[in-house]
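Trainee: quick one, what's the 3D model for this:
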Amino acid sequence: MTNSLASDLCRLVAFGLLAVASPTSAQQVERKVGSIAHLPALAGDYFALSSEKVGRTFHIYVRLPEGYESNPKQSYPVVYLLDGDSTFPMLAPLHLFMHYDDQMPEAIIVGIAYGGFKPGVNMRHIDFRMASDEGKPGGAPQFLSMLEGELIPRIEGRFRTDPARRIIVGQSRGGSAVLQAAWLKPGLFWGHIASNPGREPDTKLLFGMDLPPPNMQRDGYLIVTSGSRDRDYLRGTALAWRDRIASRDDFPWDTRFVDIPGGTHAADLGNAYRAAMRIMFDKAPAKGTKSQD
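Mentor: As a prediction, this is how the structure comes out:
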């Protein structure tokens, strides 16, 4: 083995050990050309999560709050983003700007990514559904078990989190998964944001919500946002959810419907996130308002 090759191997081993060490800031990780570490609005951590519950590996990106290292006694809300491949680079910097302009509390932002959009890599059509269009069982129960038993304990073991302020965010089919999480795992998350949620063939957006609600202490939020220019069939289902669910006060959550005037299916996720977070963190009208722009 040449001295040059040995030197290269040593550098690779050293970088690998650094990458799997205890949670660090971006400044403590070697900055490679083209690396995400050069983007301070996304600075934090990354790890691969090999899930036994689901049987696949997820890529977990973590944005740490500004000032995280200089405030060692402070804990933070945690926002879990479904479809993290696209939602993490979109919403993590937005949250920083909301902290500046809206006085929004800083938060730890966790993106749950597949690593690509291609079929066979991106499995949202399984993980976010109770049943397929053909009636076959979906993978939502396993995915929720992964969140509860594998990801959340790891995040809360590595970072200074506030377990009473866990939030889950999903867009489209991911929004449907947020509603499933609320109903199937009540109490796991304090805040639920479903942006232009997809609908299931049989249950639409209800997932049992027309049945007696869970016997729980009232706490947290369940928010559906809908763009006025969303696809007709999704917009209609969202409005039906507004009329049937949002005005009820017997759920364990404060249920809200947020209308996004002029909003389209995907491009207004940032507006939906901002509006919902402002409701949950003290920017809201009194309960009973069915829409909020």
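
Trainee: every contact and neighbour count from this point should use C-alpha atoms.
Mentor: OK.

Trainee: which other helices and strands does the host helix or strand of residue 224 contact?
Mentor: Using DSSP states H and E, residue 224 sits in strand 221-227. Packed against strand 221-227 by the contact rule (3 or more CA pairs under 8 Å, 6 or more residues apart in numbering; DSSP states H and E) you find strand 191-195, helix 232-241, strand 254-260, helix 269-280.

Trainee: who touches the longest strand belonging to the chain?
Mentor: Assignment by DSSP state E gives strand 161-171 as the longest strand of the chain. Contacts of strand 161-171 from elsewhere in the structure, counted by CA atoms under 8 Å, 6 or more residues apart in numbering, are 75-83, 108, 155-156, 175-178, 188-197, 266, 269, 273.

Trainee: at 6 Å instead, please
Mentor: Strand 161-171 is contacted from outside by 75-82, 178, 189-195, using CA atoms under 6 Å, 6 or more residues apart in numbering.

Trainee: are any of those buried, and which?
Mentor: Neighbour-count burial within the contacts of strand 161-171 applies to 75-82, 178, 189-195; the criterion is 16 or more other CA atoms under 10 Å.

Trainee: please generate a structure for the following sequence too, so the two can be compared:
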Amino acid sequence: MAAFLAPIFTFSQTLYETINSEKLGEERQLKIQLPRNYEANTEKIYPVMIVLDGDYLFEPVAGNVDYYSYWEDAPEMIVVGINQYGSREYDAAYDEQNFLPSGDGAAFFEFLGMELMQYLDNKYRTTDFRVILGHDFTSNFINYYLFKPDPLFDGYINLSPDLAPQMTERITNSLAKSETKKWYYLATGSDDIAQLKEKILSFDNQLKTLDNKMVEYHFDNFENTTHYSLVGKAIPSALSSMFKVYSPISVKDYNEVLLQTSISPVEYLTDKYETINELFHVEKQIRLNDFMAIYNAIEKTRRWDDYHELSKMAENHYPGTMLATYFEARYEEETGNPRKAMRTYQKAYGQEKIAFLDTDFMLAKADAIKKDFGY
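Mentor: From the prediction side, this is the model:
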């Protein structure tokens, strides 16, 4: 009997769940997208993206998160959409005197902070890095979490917010005083609702004056977009700006930082991944392409001593492969130890090939040294 082997594909999973809220006195419908291979990676934990207006924003956000994480331009995340069809204005309600959540709005504020996040943390493997996203009424609402002494969310994605009175001053003051890392994204469009756009543009001018290294701020004013069509452009822009440090080393950073500044390429790589682990609470293996970028930078800048530390890092992240051996051999070769370099290249025999490195390549390098020096 013939055996048929089906190819294995991995897909993100979307679950539909109901949470019973004591704060709201009712049930709420949730859409939850788990990362690809969530079930297989049983030890891995994930940041969380909360999407208000989940009845229409969940799918575009979840799709973009899946796409960006597939190409490693953003970490894999658990995306949670809250269905607010018919309730969004009540959920986002605020007091007309102090302009803070009241009534149904206060209940919804507590539901998110005290019930939903606990539900997610108990049921799924979550990290402490959390992002929240909203549109007009709900975009205004997400900012109330900034006013808490220890804000629940690290990232705030504001899509054409319908800002309450005093909101811009309150947000600016909160961000100016933040002692922990915060990401703040704001977007409008050329054909956005006029009264919203005017206030958003003024708000942007305020935020541009922020002088706090703990805050990463990004603003977009998209051409030829309406209040609704701007969403399609804003979501990927927000992810791109928020997770810039997470992305692979870009051509721009390679040319302008690694080749044109005095920074050590290895120091740059170390700082990049320490920052990723610290900010997003994930243990990220150094990408092979990033190792290759640093290798090329060392060759261009002739900072041969950097190979010594790079070899240690390669051994840690890609043990059993030829990567660390090659970097060690290049170090010995360029620092005046050809015999030791030759022996190091020969040591690659039996190790696992990786990138452009294989047995034939490594032994050819050893033979070239042997021929040149007559060993």
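
Trainee: quick TM-score on the pair, please.
Mentor: Overlay of the two chains. TM-score (TM-score structural alignment, normalised by the length of structure 1): 0.71; 237 aligned residues with a CA RMSD of 2.9 Å.

Trainee: what's the mean distance for the strand holding residue 224 of structure 1 versus structure 2?
Mentor: Compared with structure 2 after fitting, strand 221-227 of structure 1 deviates on average by 1.4 Å (mean CA distance after the TM-score superposition for structure 1).

Trainee: quick one: that strand to strand 191-195, angle?
Mentor: Orientation check (axes from the mean of the first three to the mean of the last three CA atoms, to 10 degrees): strand 221-227 of structure 1 against strand 191-195 gives 10 degrees.

Trainee: strand 221-227 of structure 1 corresponds to what range in structure 2?
Mentor: With TM-score structural alignment applied, strand 221-227 of structure 1 matches the range 183-189 in structure 2.

Trainee: next one: that stretch to chain centre, how far?
Mentor: 16 Å (CA atoms, centre = their mean, to the nearest Å).

Trainee: what ranges do the strands span in the stretch 51-200 of structure 1?
Mentor: Per DSSP state E, counting those that start in this stretch, the stretch 51-200 of structure 1 carries strands over the ranges 57-63, 76-81, 108-113, 161-171, 191-195.

Trainee: pipe those strands into JSON lines and attach distance to residue 259 of structure 1 per row.
Mentor: JSON lines is the format used below for those (distance: least, CA to CA, whole Å):
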{"stretch": "strand 57-63", "distance to residue 259 of structure 1": "28"}
{"stretch": "strand 76-81", "distance to residue 259 of structure 1": "21"}
{"stretch": "strand 108-113", "distance to residue 259 of structure 1": "24"}
{"stretch": "strand 161-171", "distance to residue 259 of structure 1": "15"}
{"stretch": "strand 191-195", "distance to residue 259 of structure 1": "10"}
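
Trainee: now stretch 171-179 of structure 2: buried residues?
Mentor: By neighbour count with 16+ other CA under 10 Å, stretch 171-179 of structure 2 contains the buried residues 171-172, 174-176, 178.

Trainee: ok, now stretch 178-191 of structure 1?
Mentor: Using 16+ other CA under 10 Å as the test for burial, stretch 178-191 of structure 1 gives 178-184, 186-191.

Trainee: among those residues, name the ones in helices.
Mentor: The members of these that map onto helices under DSSP state H are 178-184.

Trainee: for the residue minimising distance to the centre of structure 1, what are its contacts?
Mentor: By CA atoms, centre = their mean, structure 1 has its centre lying nearest to residue 81, at 1.9 Å. Residues near residue 81 of structure 1 by CA under 6 Å, 6+ apart: 110-111, 169.

Trainee: quick one: map it onto structure 2.
Mentor: Under the alignment by TM-score structural alignment, residue 81 of structure 1 pairs with residue 51 in structure 2.

Trainee: same question for residue 248 of structure 1.
Mentor: In structure 2, residue 248 of structure 1 lines up with residue 210, judged by TM-score structural alignment.

Trainee: helix, strand or coil for that match?
Mentor: Under DSSP: H, G, I helix; E, B strand; the rest coil, residue 210 of structure 2 falls in the coil class.
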